[in-house]
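Colleague: Predicted model follows, preceded by the sequence.
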Amino acid sequence: MTHAIVDKRTDRLRSAAAGLSAAVVGVGFAELVAAIVEPAASPFAVIGGGLIDLAPAWAKDTAIALFGTGDKIALLTGIAVVLVVVAAAAGLLELRRSGIGATILGGLGALAVVAAMIRPGAGPFAWLPGLVAGVVAVIAVRLLIRRLRPIAGLAPDGVDRRRFLIWTAGTAAVGVVSLIVGNIARGATRSIDVVRSALQLPKATRTAPAVPAEAELDIPGLAPVVTSNIDFYRIDTALIVPRIDPADWSLRIHGMVDREVVISWDELLALPMDEADVTLACVSNEVGGSLIGNARWLGHPIRDLLARAGVSADADMVLSTSSDGFTASTPLEALTDDRDALLAIGMNGEPLPMEHGFPVRMVVPGLYGYVSATKWVTQLEVTRFDKAMGYWTPRGWSDHGPIKLQSRIDVPRGGSVDAGESVIAGMAWQQHVGVEGVEVRVDDGDWQRAELADAISADTWVQWSLPWTAESGRHTIECRAISVEGETQTDQPAAPAPNGAQGWHRIEVSVG
């Protein structure tokens, strides 16, 4: 009897492996087809994108709080884990009763088809990868389980255990190879990386002043005043980074305008270009968080393009749309006043990186990115807040998103410091307003005025520091910023949703 129990358990493992192998080969073929006909229709991408679209504000905050800029990897890993569990269960059920497991795997393929078809900008073959995934997985699981039945004593003898193992492993191997070939094919279709690397940015018509030497305090552990492109945070909804050939890019300006305007890449490059140092921040940035960065951007003023279109006096919002369907609702005033709101093509002296919006994105000082910093932008619709909403507004976020006055402590870092002469240092910001000062206190003592570095501009963050004689024991350090308008950073805590986190940044330090 013990031997029979062991055989049943082994048969269950074999059937689960069959279901998993069938799913792997289905996904592999689907990714290969997607790479050839429509990369954005990858089953992982469309299902993951759908989950992002359905996620409420609290889920987005939780994901970013737990995984930071690795939230997309975490999501894809989670999808893969669920797929493994469901595929294994499908194999088990298919062994018990023919057709059940196949129906489950076919249903996953159908889900991928639907998810692909309802994605914004879905192409004519968006349905094909999901269909391939479902059909291939169904065929594979039916064939594998049919070969397992004789081994499990559920059908006349026909296939030995070793041959079944070869069939199962071979099926999975075909899926893995297809997945690899698909990734290679995706990169080989037309290398936008080559196009980007060969691109020569035009000279700025209005250059930004040099970054003051006194803007950088050169304190180890303190964030640099200019963030490198590779270190710049990335938060968006794109699981697959759009790869847009500039030759195929265009921007359409429409809606409540006197005349519709469409400009091509070549036309954009021929327009006057401005340089501007602007700090961007994500609304999901927690107090003291790192979802913020500063760069020198190159682009054409958005207000000039809107003036060309002729904006209606009744309009109060511009709905920008990305190539992947993301939308942002930007107050019209922020795009038409004197701030450096740019249709940007360059970042820190080079073309925009792919993950930061190549070839064209929006940069708007003073607003959180979810209402202003649309990457891979292709449309600007002039409209009203009571007529349209951006992507995050119906998901519980506010529709305007002005940057809040904030500061954070970067040094000491790691929670411990040696006793003696030390330094407390950090960053402060309120873009398009500016920071006038920062105050620090230790162990609920008196507030002390920190030394403020030279700000690049009111649109950038600024470094600050305060000498500190660190005495042995545990200490609490807090900071607060003061804006040029005289506002003092509030101590009242608030979560990122719906319009940005607030409160004083506080750290605990052990001095030895």
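Modeller: That came in fine, so what should we check first?
Colleague: use CA for all of it now, contacts and neighbours both
Modeller: Fine.
Colleague: Please enumerate the helices of this protein.
Modeller: Using DSSP state H, the helices of the chain run over 2-37, 43-54, 57-67, 71-96, 100-117, 128-151, 161-188, 192-198, 265-269, 302-309, 332-336.
Colleague: Would you reformat the ones you listed as JSON lines and include distance to Thr321 and mean neighbour count?
Modeller: Converted to JSON lines, the helices of the chain look like this (distance: least, CA to CA, whole Å; neighbours: other CA atoms under 10 Å):
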{"stretch": "helix 2-37", "distance to Thr321": "24", "mean neighbour count": "23"}
{"stretch": "helix 43-54", "distance to Thr321": "15", "mean neighbour count": "20"}
{"stretch": "helix 57-67", "distance to Thr321": "20", "mean neighbour count": "16"}
{"stretch": "helix 71-96", "distance to Thr321": "21", "mean neighbour count": "19"}
{"stretch": "helix 100-117", "distance to Thr321": "18", "mean neighbour count": "23"}
{"stretch": "helix 128-151", "distance to Thr321": "25", "mean neighbour count": "24"}
{"stretch": "helix 161-188", "distance to Thr321": "24", "mean neighbour count": "17"}
{"stretch": "helix 192-198", "distance to Thr321": "21", "mean neighbour count": "14"}
{"stretch": "helix 265-269", "distance to Thr321": "17", "mean neighbour count": "14"}
{"stretch": "helix 302-309", "distance to Thr321": "14", "mean neighbour count": "18"}
{"stretch": "helix 332-336", "distance to Thr321": "15", "mean neighbour count": "20"}
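Colleague: And here is the other one:
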Amino acid sequence: MESNGRAPAWAAALIGLVAGAVAVGVSLPVAALVKASAFPVVAVGDAAVDLAPAWLKEWAIRAFGENDKTVLLVGVLAVLAAVAAATGALAVRDLRYGLACLAAFGAVGLLAVLTRPGAGPGDALPTLLGVAAGMSALSRLLRRARLGPPPLPAARGGARGEAGTAPEPGTAPGTGAGPEAAERHGVPGPAVMRAGEDLRSFDRRGLLTAALGGVAVAGIGGAAGRLLSGGAEADAARSGVVLPRPAVPARPVPAGSDLRISGLSPFFTPNRDFYRVDTALLVPRVDPRDWTLAITGMVDRPAELTFADLMGRPLVEADVTLCCVSNEVGGPYIGNARWLGVRLADVLREAGVHAGADMLLSTSTDGWTCGTPADVVLDGREALLAVAMNGETLPADHGFPARLVVPGLYGYVSATKWVTEIKVTRFDRDEAYWTPRGWSAKGPVKTQSRIDLPRPGAVLPPGRTVIAGVAWAQHRGVDAVEVRVDGGPWRRARLAEAPTADTWRQWVLDDWDAAAGEHTIEVRATDATGRTQTAERAPVAPDGATGLHAVTVRVA
């Protein structure tokens, strides 16, 4: 199986990369037919997310923001490319080495796939077929480049090198034939043979032709995977959803809820600007016609709801601010929207929640789980199975066909997107995704405030300057916001109106007389229970960051 080792480095890398692309391209449409989570590339990425320590995840969110999953996916593909190139380098030395490398990497993908939530034996098929296709491509590429074993020679008439005749150049003594016979007798033949022809020399054209064929196979596989995945159908079905009028409209937003100051976060966050933090490496594309929500666990009447069932129920509008527990003090992972959906409390009461149940373990279509305190959902607040956001059918990024929205709790314990099951259970019996990773089982939102204007590091002209931002204490409400400059006295800011205690409030201090020099501006909020935001700094783990947001500016 050994080659002559005459392949240039670029050719070895190309052989490995094309073989790897074929493996991925074949596994993708098979995974689309079996199950999206059976695609080994995504499974490896999801496993990396699950196994990463909390500090690494926090660092990734701080460093890359909502692009953290894109960076991870690019990283996985980069590692795949490096391994594929190394596989090609090994294969031109000995095909067996390359095949072993592909098998080893396939084993990693297989392990990642089979350890995903809900995985079954059939989920192994995309990886197995992909690896088999990659091995076949690797062998073919080597043959086309003339780097594989030489073909057996055709029989020739007339003996050469018999007794009394001179052997042909390159013939081993006593073999009675040319180089081919010498090799058959265990004596290596020369690389250059008859009339200078090298049967094992590198064939650039053959390799490039075969590589184009491999790329075509990979491309066709990728396109087929996209078509078979149903993503386009799911997007089309989402576009066709007609939202009914709410049976219970939201309260009218008071005229003074949005101060309309340039650079200040608007009262309603546009869908395109709403933060996204989740563990899904690729956004699930769920066809609402195939979607169901199971209500299971400690209930008298387990139920299964379809999307049509949800849309046929009385729908409620509610203005609710959502916040991620990963939000640093003054961070961007918070937004306010008008949600439309079914009251979760009504669904649970119909199912008949058992006495003693204190947790709702909700599961996403990608296997992520969330533990929500049951008493919070049942205490009268507008906890929704939401189907729309700001007057638009839920975007896929934000949970279409349905997601949970529970005011007053951080998203990791309240805001399951692409929800498919709600299990009524107990905290002492079940754990959600983040709890064994060091996060608190319950996550009430802490009273916080943020300065939007002026921006950190801004250079301002002397004179009267506007300081403005937002403050939040969901389901308690914000009663006051105070600002101070350079450690001076706290001054009361003017608050915008808020329709309910479940949304943030804008605030402004528009009479600061800015003098030349560098200044530090701080803000703090007081909620409706009388509790003022603490100045003590704490990290986001295990249950949300604390401290005062401060910005430093220069006046010149």
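Modeller: Perfect, I can see it now. All values reported here derive from a predicted model rather than from experimental measurement.
Colleague: Pro498 of the first structure: which of the helices of the first structure is closest?
Modeller: helix 57-67 (7.8 Å; CA to CA).
Colleague: What segments of the stretch 351-500 of the first structure are strands?
Modeller: For the stretch 351-500 of the first structure, the strands defined by DSSP state E, counting those that start in this stretch cover 361-363, 377-383, 406-411, 416-417, 420-429, 435-442, 448-449, 451-452, 462-470, 473-483.
Colleague: Pipe the ones you listed into TSV and attach distance to Arg119 of the first structure and mean neighbour count per row.
Modeller: TSV is the format used below for these (distance: least, CA to CA, whole Å; neighbours: other CA under 10 Å):
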stretch	distance to Arg119 of the first structure	mean neighbour count
strand 361-363	21	24
strand 377-383	16	23
strand 406-411	36	26
strand 416-417	49	16
strand 420-429	36	21
strand 435-442	42	22
strand 448-449	52	15
strand 451-452	47	20
strand 462-470	40	21
strand 473-483	42	20
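Colleague: between the ones you listed, which one is nearest to Val6 of the first structure?
Modeller: Among those, strand 416-417 sits nearest to Val6 of the first structure (CA to CA), with 54.9 Å.
Colleague: Can you state the residues of the second structure onto which the closest one aligns?
Modeller: Residues 458-459 of the second structure are matched to strand 416-417 of the first structure when aligned by TM-score structural alignment.
Colleague: And stretch 329-340 of the first structure, by the same measure?
Modeller: So stretch 329-340 of the first structure sits over residues 371-382 in the second structure, by TM-score structural alignment.
Colleague: Show me how far that stretch is from its chain's centre.
Modeller: From the chain centre to the centre of stretch 371-382 of the second structure is a distance of 28 Å (CA atoms, centre = their mean, to the nearest Å).
Colleague: And that stretch, end to end?
Modeller: 18 Å (CA to CA, to the nearest Å).
Colleague: what's the closest non-adjacent residue to the residue nearest to the spatial centre of the second structure?
Modeller: The residue lying closest to the centre of the second structure (CA atoms, centre = their mean) is Leu281, at 2.1 Å. Leaving aside its sequence neighbours, Leu281 of the second structure sits nearest to Lys69 (CA to CA, 6 or more residues apart in numbering; 5.5 Å).
Colleague: Now do the same contact list for the one you found.
Modeller: If you count contacts by CA atoms under 8 Å, 6 or more residues apart in numbering, Lys69 of the second structure has them with 279-282.
Colleague: now the first structure: which of those residues match?
Modeller: Using both residues aligned by TM-score structural alignment, their matches' CA atoms under 8 Å, the first structure keeps these contacts from these: Leu281.
Colleague: Buried ones among the contacts of Lys69 of the second structure?
Modeller: Neighbour counting with 16 or more other CA atoms under 10 Å marks 279-282 as buried within the contacts of Lys69 of the second structure.
Colleague: What about Glu328 of the second structure, how many residues nearby?
Modeller: 19 (other CA atoms under 10 Å).
Colleague: Would you agree it is in contact with Pro539?
Modeller: Yes - with contacts counted by CA atoms under 8 Å, Glu328 of the second structure reaches Pro539, the gap being 7.4 Å.
Colleague: The first structure: matching residues for stretch 521-536 of the second structure?
Modeller: So stretch 521-536 of the second structure sits over residues 477-492 in the first structure, by TM-score structural alignment.
Colleague: Please apply the same query to stretch 481-488 of the second structure.
Modeller: Counting by TM-score structural alignment, stretch 481-488 of the second structure corresponds to residues 438-445.
Colleague: if we look at that stretch, which residues are touching it?
Modeller: Under the contact criterion CA under 8 Å, 6+ apart, stretch 438-445 of the first structure has outside partners 407, 428, 447-452, 464, 466, 475-482.
Colleague: try it again with 7 Å
Modeller: Residues outside stretch 438-445 of the first structure that contact it (CA atoms under 7 Å, 6 or more residues apart in numbering): 447-450, 475-482.
Colleague: now, the most widely separated pair of those residues?
Modeller: Farthest pair in the contacts of stretch 438-445 of the first structure, by CA to CA: His475 and Ile482, 23.5 Å.
Colleague: Under the alignment, what does Phe427 of the second structure map to in the first structure?
Modeller: Under TM-score structural alignment, Phe427 of the second structure pairs with Phe385 in the first structure.
Colleague: Surely that match touches Met317?
Modeller: Yes - counting by CA atoms under 7 Å, Phe385 of the first structure touches Met317, with 5.9 Å between them.
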